[in-house]
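J.: Quick check, what structure comes out for this input:
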Amino acid sequence: LPGLADLGVSVSPSSQAWRRADATRPPRDGHVALVSGPGLATGGGELGALAAAHKDPTVLTGPDATAERVLATIDRATLAHIAAHGTFRSDNPQFSSLRLADGPLTVFDLERLHRPPHRIVLASCDSGVMAPAGADELLGLVTCLVSLGTTGVLAPISPVNDAATVGFMVAVHAGLAGGLGLVEAARQAREKHADDALARATAASFLVFGA
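T.: Purely as a prediction, here's the structure:
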């Protein structure tokens, strides 16, 4: 909606999911996890800039970014970031996935997390898309994470340009490292790219889900 263009907004799959996300607190021994999957136009080179914004982040790229290692790394993370090609399966949303070094990381895989990341950024096409299941349920990567206890997920609801996503992600992480919440960090990052049509359209594709 045009009237919400300059406001920070979060979307929740359900009132129950919002209450759970709002009540969740970050782990005391949490860490920052940064992941880059294969085949990105940028080659995952932006992770260096993202890592510089945080203290002692764990970074997985190239052949190290396997499904099992990524799951182990993002488990109990205060903040996780996954840059990867995403696939939404409208025929079976539980098989929606993120492409990693050794294959897809699916919703079923994420359900094996002991404690999901407190906040997560999915710089992955269509990773924010959800599909209805019955009268009152939505399925997809975002729904899975929020239902498991992730407080906030920043993810796109459409395909995004890899190169144009980089500047937006760097600005989001600068805000998070400076103490902003996910909603406000995303809002300020969008403002910084308001004069660039491609960057503005890319940033507008990302929504914050959760609380």
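J.: make it CA atoms for all contacts and neighbour counts henceforth
T.: OK.
J.: where do the strands sit along the protein?
T.: Listed in chain order, the strands of the chain (DSSP state E) span 10-11, 32-36, 58-60, 79-83, 86-87, 97-100, 103-106, 119-123, 131-132, 138-139, 152-156, 206-210.
J.: can these go into CSV with extra columns for distance to E191?
T.: Below are the strands of the chain laid out as CSV (distance: least, Cα to Cα, whole Å):
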stretch, distance to E191
strand 10-11, 17
strand 32-36, 24
strand 58-60, 28
strand 79-83, 21
strand 86-87, 26
strand 97-100, 28
strand 103-106, 32
strand 119-123, 18
strand 131-132, 30
strand 138-139, 30
strand 152-156, 16
strand 206-210, 13
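J.: possible to save those as TSV with mean neighbour count and distance to V146?
T.: TSV is the format used below for those (neighbours: other Cα atoms under 10 Å; distance: least, Cα to Cα, whole Å):
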stretch	mean neighbour count	distance to V146
strand 10-11	15	11
strand 32-36	25	18
strand 58-60	18	22
strand 79-83	26	14
strand 86-87	23	18
strand 97-100	26	16
strand 103-106	19	15
strand 119-123	25	10
strand 131-132	14	15
strand 138-139	18	11
strand 152-156	27	7
strand 206-210	26	6
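J.: Quick one: closest of the ones you listed to L71.
T.: Relative to L71, the nearest member of the strands of the chain by Cα to Cα is strand 103-106, separated by 8.8 Å.
J.: structure for this one too, so we can compare:
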Amino acid sequence: MAGRAGAPAAVEQHRTAAARLADVHDRMSAHAPDYVRLRRGRPYRFADLRSHLRSLPDVEHIAFVSFHCGARATTVFIFVPDTDRLTASRVPVGEKRLTDLARRLRHIFDGAPNDFPPTAPLHPRRPWRRDISFLAELTPLLAAFLPLTRGRELLYVSGDGPLPGLPLSAVPTPEGPPLAARHAVVYVSGASALLHAAARHQAHKGHGTLEVFCAAVAAREDPVPERLEGDAELLSAAGWPVIALTGEDATRQAVLHRLGTAAIAHITCHGYFDTREPLDSGLLLAQNGRRPSKMPAGQSVIARLDHLLTARDLARSALPTRLLTLRACATGLRDEHAVGDLEGLVQALLYAGADTVVASLWNVDEHSSRRLLVDFYRGLRSDPGQPLWRTFWHAQKKTLETPGQPWEAHPYHWAALALFGDGSDNWRHP
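T.: All right, here's what the predicted structure looks like:
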């Protein structure tokens, strides 16, 4: 009886909190409209998520896994839509430890030039010289859901705090092989963001076939710009006619304009993550006949923003893009202190309308990332009816299981690029 009496009170508390939050957003809109646009949305119930996942065409292959970090433990929620089963488990790995692991991994892979003594980035041909066995500390998180997701190839994964910065696909399973050997992983910002994007997708469904676009620009400090600026070949080799902007022609305004008409887009450049203001993170592009600097942190804010296509710019846009690949450094980073819908470039792109984004969790290797994307694009072109997530997973597993060079079997190479989705049903190539 006490539980029943308390239920109406809990519902009323929820309504009161929702009303207060709506009032806060109304007052903030005049001062921070971009932030409010990213944060605000209809409050969804679990019943809405359940209904959406059960409606997807690949429902028998799907499981939804959500991680919620606490100070001392992480709660893992697992929902398998075709069995309609929801399970929760508590794993004694807290937020501080997860943050330490994420920072340690980034230190190992990307180096720490500002530390004393400075640490160089990982040598791509000798990745085993640095120990990443500590990733096994994340195996208990996998053990919480793997027995329940057997036979489901696709995992939608949502996590708060530092978890999205950790490569779950590279974490060893209790049996030894990494998670990617058994499951495709697609990151979503959260259940509410997924449903918000799905509703937006339904409202804009019916776009015709649009263009394939590539933008590529090196930094002023890059000794051989052509090594970064030839990525249109990755798309044209798959058989697509490509509209390309390279070098000094790849300006902020020109790239943003083309993204507004692109079904498939590929951008190669340097990226920047602003730890103080994540909405000012973005892609470093050309401006006023000059390539950007790849060290924007040393510039004034005005000079930096002059070359940045920011998350703020993208959040204001309406993109029809079904697939957007960012072969740039720092594109998958986000505010690790945020809860729920995380702030960062990828999240802004998904809110702006992109169905699927491929982005990097650390600084990618030029050669291995190119090989993986060649396999990915050719797979999309040769089998357009295949779900996009499966094509990406096959390309990832090919790099892992049959690497072009021995060192490419290391997670540094095959797990660097990750798939971020909005949960729409438009995962197949148009």
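J.: R19 of structure 1: which of the strands of structure 1 is closest?
T.: Of all the strands of structure 1, strand 206-210 sits nearest to R19 of structure 1, with 8.9 Å by Cα to Cα.
J.: Determine how far that closest one lies from the middle of the whole chain.
T.: 8 Å (Cα atoms, centre = their mean, to the nearest Å).
J.: Ok, stretch 74-84 of structure 1 next?
T.: Its chain's C-alpha centre and that of stretch 74-84 of structure 1 lie 8 Å apart, by Cα atoms, centre = their mean.
J.: Show me what I243 of structure 2 aligns to in structure 1.
T.: Using TM-score structural alignment, the equivalent of I243 of structure 2 in structure 1 is T58.
J.: ranges for the helices of the stretch 251-400 of structure 2?
T.: Taking DSSP state H, counting those that start in this stretch as the test, the helices found in the stretch 251-400 of structure 2 are 252-259, 301-307, 311-315, 345-352, 366-382, 388-401.
J.: Next, work out how far apart the most far-flung residue of structure 1 relative to its centre and V129 of structure 1 are.
T.: In structure 1, the residue that sits farthest from the middle, by Cα atoms, centre = their mean, is A135; the gap is 26.2 Å. Noted for A135 of structure 1: a distance of 17 Å to V129 of structure 1, by Cα to Cα, to the nearest Å.
J.: again with P116 of structure 1
T.: 19 Å.
J.: Who has more neighbours out of these two?
T.: Regarding P116 of structure 1 and V129, a neighbour count based on other Cα atoms under 10 Å identifies P116 as having more, with 26 against 22.
J.: isn't the more buried one right next to T73, touching?
T.: No - when contacts are counted by Cα atoms under 8 Å, P116 of structure 1 is not listed as touching T73 (10.3 Å).
J.: Highest mean neighbour count out of the helices of the stretch 251-400 of structure 2?
T.: Most buried of the helices of the stretch 251-400 of structure 2, by mean neighbour count (mean count of other Cα atoms under 10 Å): helix 345-352, with a mean of 26.
J.: quick one: contacts of it?
T.: 38, 189, 193, 197, 278-279, 281-282, 310-312, 314-319, 331-334, 341, 356-357, 359, 420-422 (Cα atoms under 8 Å, 6 or more residues apart in numbering).
J.: now the angle between strand 356-360 and that helix, please.
T.: Here the directions of helix 345-352 of structure 2 and strand 356-360 differ by 170 degrees (axes from the mean of the first three to the mean of the last three Cα atoms, to 10 degrees).
J.: Quick check: helix 345-352 of structure 2 compared with structure 1, mean distance?
T.: Superposing on structure 1 and averaging over aligned pairs (mean Cα distance after the TM-score superposition for structure 1), helix 345-352 of structure 2 comes out at 1.0 Å.
J.: Relative to structure 1, which residues correspond to that helix?
T.: The aligned range for helix 345-352 of structure 2 is 141-148, by TM-score structural alignment.
J.: Any idea how far the matching stretch is from the middle of the chain?
T.: 11 Å.
J.: so how far is stretch 3-15 of structure 1 from its chain's centroid?
T.: 16 Å.
J.: my bad, stretch 194-210 of structure 1
T.: Centroid separation for stretch 194-210 of structure 1 versus its chain: 14 Å, with Cα atoms, centre = their mean.
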